[in-house]
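Enquirer: Any chance you could fold what I've pasted below:
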Amino acid sequence: MTFSLVARCAETGMFGLAISSSSPAVAARCAYARAGVGAVASQNVTDPTLGPLALDLMAEGMTAPEAIAAVQSQGKFIEYRQVLAVDKTGATAIHSGPNSLGIWTQAQAQDVASGGNMLANDGVPQAVVDGFLASTGHLGDRLIAAMRAGLAQGGEAGPLHSAGMLLVDKVAWPVADLRCDWTETCPIENVATAWEIYKPQLDAYVQRAIDPREAPSYGVPGDE
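Expert: Next up is the predicted model:
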């Protein structure tokens, strides 16, 4: 009931993930990333322990393929799970269990991996990867472009209701964590709208956390 991608910006080392589903609040259960380590999507009959496990393994020095192999051996009911990972070198790996739902498939390249289940057709993950590779600019912009490409290819078999985008870069917290937990319209476009609003303020939010004395003004009533 989901399609997603994990990705790395080769220029900045930033990691990101975007995901959408017919289920509510998909990003709350399925999106994981850690600055300097990687990004992981854990989906399809979701086990939320698998994302942190894969990140911990990569933080300890495993590559994405090694971490996914370890997840396959350690995870419970792994035949029901899909897990996608990208590491700090841009290496990618995917596990798709044979009990993944509906039409399921996956695609990957350097710096990007995509997978999905309950898809409209088996070309969706490749369209997501191609959309990412063909795009330029900020990693957030490229994630949105990739998800739009997957949607244009057919997306999920049923209506999408939730989506999210997660970005990490240098600091210990996500620099962007944007979600649409439920809508009857397009959740990907809702997240894209939120990103357009958030993107110009991203660096300022980070600066306010590091040293508010150097931060720009808030630009709200009462701010001097």
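Enquirer: When you work out contacts or count neighbours from here on, use the C-alpha atoms and nothing else.
Expert: Will do.
Enquirer: Enumerate the positions of the biggest helix by length in the chain that are buried.
Expert: For the chain, the helix with the greatest residue count under DSSP state H is helix 139-153. Using 16 or more other C-alpha atoms under 10 Å as the test for burial, helix 139-153 gives 139-151, 153.
Enquirer: would you list every one of the strands in the protein?
Expert: Here the chain has its strands, by DSSP state E, at 2-8, 15-21, 31-34, 38-43, 82-87, 92-96, 105-109, 112-117, 162-168, 174-180.
Enquirer: Run the chain-centre distance for the shortest one.
Expert: The one in question is strand 31-34. Using C-alpha atoms, centre = their mean, to the nearest Å, the mean C-alpha position of strand 31-34 is found 7 Å from that of the whole chain.
Enquirer: if we can go back for a sec, residues contacting the longest helix of the chain, please?
Expert: Helix 139-153 is contacted from outside by 4-5, 7-9, 14-19, 123-125, 127-132, 135-136, 165, 167, 188, 192, 195, using C-alpha atoms under 8 Å, 6 or more residues apart in numbering.
Enquirer: ok, the closest residue to residue 111 other than its chain neighbours to residue 181 distance?
Expert: Using C-alpha to C-alpha, 6 or more residues apart in numbering and skipping the chain neighbours, the partner closest in space to residue 111 is residue 90 (4.1 Å). From residue 90 across to residue 181, the span is 29 Å (C-alpha to C-alpha, to the nearest Å).
Enquirer: One more, so I can put them side by side:
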Amino acid sequence: MTYSIAARCPDTGAFGIAMTSSSICVPSRCAWVSDSGVIATQNVTDPQFGPLGLSLLVSGVGAQGVAQQLKTSTPYADWRQIAVVDRHGMTALHSGAHTLPTFSEAYAPNCVALGNLLVDTVVPHRMIECFNDNTRVELAERLLRVLEAGAAAGGEGGNERSAGLEVCAGLMWSDVDLRIDWDEAPLAALRGLWNRYRPQRGDFIQRAVDPEAAPSF
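Expert: As a prediction, the model looks like this:
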């Protein structure tokens, strides 16, 4: 149903997430990013985990502690699949007993990948390999490449229909927040949207922080 990558860039401190799913509008329920960390909540998802998890990260709770508190906050932890990345690049994972098969997860410093209803358990592992092979690439592009690598490794058993890419790079908002809510080829559509947005990204930040010096529209 869903596979995703959540990560921190150790060079810039930026946080981000990329995900795709056969479900409609998946990022609106499952992707949560701030300047303190990342939460992915998927499978039979509970969107409440996003704001709760981010508030815990802001307060200084580490990834493992956040995941534990999210699990104990609900009687339905067995239905949830959770990933957390904290400000130190530490990670935590949870795939409950009712996670849709085939499910899998993988992690390395600063990144975690997970999925359910996958074609093969290798998918998250290929995603982590791709993340670690692209250390010289800025985070948003890197995450999108990782998502594409997951698809190339087989992706999910159903046809992907939505996708998203979100990055918070030391600001109070996510300066990349791109979504494909429903499309026959959401990864290709997300790639196209990113290619259009990418050249304008710095201009939008400049208009927020110093509009007098910002380029005109």
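Enquirer: Please report how far the nearest residue to residue 166 of the first structure once chain neighbours are set aside lies from residue 196 of the first structure.
Expert: Once flanking residues are discounted, residue 166 of the first structure sits nearest to residue 177: 4.6 Å by C-alpha to C-alpha, 6+ apart. The spacing between residue 177 of the first structure and residue 196 of the first structure, counted by C-alpha to C-alpha, is 13 Å.
Enquirer: Now check the second structure for the residue matching residue 77 of the first structure.
Expert: Taking TM-score structural alignment, the alignment pairs residue 77 of the first structure with residue 76 from the second structure.
Enquirer: neighbours of its match, just the number please.
Expert: Other residues near residue 76 of the second structure come to 13 when the count uses other C-alpha atoms under 10 Å.
Enquirer: same thing with residue 136 of the first structure?
Expert: Neighbour tally, residue 136 of the first structure, other C-alpha under 10 Å: 12.
Enquirer: Please list all residues in contact with it.
Expert: Applying C-alpha under 8 Å, 6+ apart, the residues contacting residue 136 of the first structure are residue 142.
Enquirer: so residue 50 of the second structure sits right up against residue 34, yeah?
Expert: No. Using C-alpha atoms under 8 Å as the test, residue 50 of the second structure is too far from residue 34 to be in contact (10.3 Å).
Enquirer: Of these two, give the one with the bigger neighbour count.
Expert: Comparing residue 50 of the second structure with residue 34 by other C-alpha under 10 Å, the one with more neighbours is residue 34, at 25 against 20.
Enquirer: so the more buried one touches residue 13, yeah?
Expert: No. Counting by C-alpha under 8 Å, residue 34 of the second structure stays clear of residue 13, with 11.2 Å between them.
Enquirer: Check the spacing between the residue of the second structure most remote from its centre and residue 168 of the second structure real quick.
Expert: Distance to the chain centre peaks in the second structure at residue 212, reaching 33.5 Å (criterion: C-alpha atoms, centre = their mean). As judged by C-alpha to C-alpha, residue 212 of the second structure and residue 168 of the second structure stand 23 Å apart.
Enquirer: same thing with residue 147 of the second structure?
Expert: Counting by C-alpha to C-alpha - residue 147 of the second structure and residue 168 of the second structure are separated by 18 Å.
Enquirer: Over to residue 102 of the second structure?
Expert: 31 Å.
Enquirer: For stretch 32-51 of the first structure, buried residues please.
Expert: 32-48, 50-51.
Enquirer: I should have written stretch 92-99 of the second structure there, sorry.
Expert: Under 16+ other C-alpha under 10 Å, the buried positions of stretch 92-99 of the second structure are 92, 93, 94, 95, 96, 99.
Enquirer: Name the residues of stretch 50-65 of the first structure that come out as buried.
Expert: 50-59, 62-65.
Enquirer: Reformat the residues you listed into a markdown table and put distance to residue 85 of the first structure next to each item.
Expert: Below are those laid out as a markdown table (distance: C-alpha to C-alpha, whole Å):
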| residue | distance to residue 85 of the first structure |
| --- | --- |
| 50 | 11 |
| 51 | 9 |
| 52 | 11 |
| 53 | 11 |
| 54 | 8 |
| 55 | 9 |
| 56 | 12 |
| 57 | 11 |
| 58 | 9 |
| 59 | 13 |
| 62 | 11 |
| 63 | 9 |
| 64 | 6 |
| 65 | 8 |
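Enquirer: what's the closest of these to residue 86 of the first structure?
Expert: residue 64 (5.6 Å; C-alpha to C-alpha).
Enquirer: mind listing what the closest residue to residue 122 of the first structure other than its chain neighbours touches?
Expert: With sequence-adjacent residues excluded and distances taken as C-alpha to C-alpha, 6+ apart, residue 122 of the first structure is closest to residue 105, at 5.9 Å. Going by C-alpha under 8 Å, 6+ apart, residue 105 of the first structure touches 96, 115, 116, 117, 122, 125.
Enquirer: show me the contacts for the fifth one.
Expert: Read it as residue 122 of the first structure. 103, 104, 105.
Enquirer: Recalculate using a threshold of 10 Å.
Expert: Contacts here follow C-alpha atoms under 10 Å, 6 or more residues apart in numbering; on that basis residue 122 of the first structure touches 103, 104, 105, 106, 115, 116, 153, 154, 155.
Enquirer: quick revisit: compare residue 177 and residue 196 of the first structure and say which is more crowded by neighbours.
Expert: Higher neighbour count among residue 177 of the first structure and residue 196: residue 177, with 20 against 12, using other C-alpha under 10 Å.
Enquirer: Okay then, goodbye and thanks.
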